[in-house]
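In: Show me how the following folds:
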Amino acid sequence: MTTALQPPPPSHPVLRLRLAPRADLPRPIDGAWWPRSYDLLVELPRLLAGLPREWGHVTSVTVNGAAWPATAGRILVSNQVVRLRRNPAESAPPTVVLLAPGQGRWDLLVVPPDTAEQAARALMATAAGTLEGGRP
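Out: The predicted structure follows:
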C-alpha cells in the first residue's frame, strides 16, 4: 500500500483579501477582506501584515461595532500601536476603515467569516471591481 505524502498545512492561514486595482479616482470601497473569525485581536494583525507596503503604517482602524465584539482601544501590531475604533451605529456599513497618516484611507468590505466560499468569492470580486480572471 502506498501513502501519498501531504504537505503540512501553513502555520498561518492565507489572508483572504482582494484589493481593487489602483485608480486615479477615489473609490467608495477599496477591496474586500474575508476574515476567518470575529476575533479582531487575531484577525487584524493578519490583515495589516498582508497590506501593500506602499500603504504605509496603518495607525487607526474603525470597524462596524455591531459585527465585532468589544475590544481594547489599542493593540500592538508588529511593534506599532494601532488605535481601534468601533462605529456603534446599527446602520454602519460592514467595512473596516484603515488610516495611515500621510498615505491615505482605505475602506474594505468585510465579508462575514461564516459566508459560504462561493458567495464570499463573488462578494470579494464585486467589491474589488474585478471578475474572477482579475479583469475589470
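In: can we go C-alpha only for contacts and neighbour counts from here?
Out: Noted.
In: Determine the longest helix present in this protein.
Out: Counting residues, the longest helix in the chain under DSSP state H turns out to be helix 117-128.
In: The structure of the following sequence is requested for comparison with the preceding one:
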Amino acid sequence: MTATILLTPAVEDRTPSSLPPRLVLAPGDTAPALIDGAWWPRSRDLAAELPALIEVLDPLWGRITRVTVHPTFWPVIPRKVPVHGHVVHVGWFEAEQDPHKLLLLSYTVGRWDLLVVPPEREPVTAARLMTMAADPSWSLTATGLIQEAERFRAAAEAEADSDSYREAFWDSEGGHDARHPDSRTPDRAVIGHVPTPAEGV
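Out: Just a heads-up that it's a prediction; the model follows:
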C-alpha cells in the first residue's frame, strides 16, 4: 500500500462524522515504524470524529474493534462509539500512552499507531506533520514529531524575523540607494584641482 492522503476542506453544513477524515498512512511495504501515519481530526469530539476514521480504516486494516487515547487532549472519552456495522470500544491510558497518539486494534490483523495532529494546528504545520508521520525514515514518537514540527516552525519564524530585521537595517542605512552613490545627492559639492599634463603631478 502506498501513502494515502485524504484531505478535504471543511464544509459548514456537514457534521464532522460525515466528512472524509484527514488521514495519511505510511506505505505498507516499508519496515515497521513507531508511527503508521497521521490523523488530523476537525475537533476533539471523539464520538463525532472516530466513525469516519474507522470506516476508512476497516477495509484497509481489518475491522477495528478497540481504540485507546491519552486523556490530556480529549475532554470526553466515550466508552463505545458506534461505527457502520459495529461498535468500537474506546479506552484511555495516561502513563502508558503518548499524548499525541491514537492506538487502534483489530482483532484480525494487529495494532496501528497514528499521530494525532491537534485540530487547531494551522494547515501548513498539519501538512508537515502528516508528511513526516508517513515517512518511514523519521524514527520519532508522536510527541517527537510534534516537537520537531514545532522546532521547524520556530526556526522559520526566527528566520522571517531575522529577514525583517536585516531589511529594516538595510533600509535605515540607505536601502537600495546605498548601493548606487550617484543616485544620492551629496549635501555639498566637493571641487578639487585636477592637474593638467603640463603641470605634472
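In: TM-score for these two?
Out: In this superposition the chains share a TM-score of 0.81, using TM-score structural alignment, normalised by the length of the first structure; 122 aligned residues with a CA RMSD of 2.0 Å.
In: related to what we said a few turns ago, can you give me the stretch of the second structure that the longest helix of the first structure aligns onto?
Out: Aligned by TM-score structural alignment, helix 117-128 of the first structure corresponds to residues 123-134 of the second structure.
In: With the first structure overlaid, report how far the matching stretch is off on average.
Out: Taken over the aligned residues, the distance from stretch 123-134 of the second structure to the first structure averages 0.3 Å (mean CA distance after the TM-score superposition for the first structure).
In: still on that earlier bit, tell me which residues of the longest helix of the first structure come out buried.
Out: By neighbour count on 16 or more other CA atoms under 10 Å, the buried set for helix 117-128 of the first structure is Ala120, Arg121, Leu123, Met124, Ala125, Thr126, Ala127, Ala128.
In: quick one, helices of the first structure?
Out: Secondary structure of the first structure (DSSP H): helices located at 40-49, 117-128.
In: quick revisit: what is the longest helix of the first structure packed up against?
Out: When contacts are defined as 3 or more CA pairs under 8 Å, 6 or more residues apart in numbering; DSSP states H and E, helix 117-128 of the first structure packs onto strand 17-19, strand 31-33.
In: number of nearby residues for Pro32 of the second structure?
Out: 12 (other CA atoms under 10 Å).
In: what do you get for the one 3 residues further on?
Out: Applying other CA under 10 Å, we find 26 other residues in the vicinity of Ile35 of the second structure.
In: ok, the residue mapped onto it from the first structure - contacts?
Out: Correspondence of Ile35 of the second structure to the first structure, assessed by TM-score structural alignment: Ile29. Going by CA atoms under 8 Å, 6 or more residues apart in numbering, Ile29 of the first structure touches Trp106, Asp107, Leu108, Leu109, Ala127, Ala128.
In: circling back: right, so of the helices and strands packed on helix 117-128 of the first structure, which gets closest to Asp114 of the first structure?
Out: For these, proximity to Asp114 of the first structure was assessed by CA to CA; strand 31-33 is nearest, at 12.8 Å.
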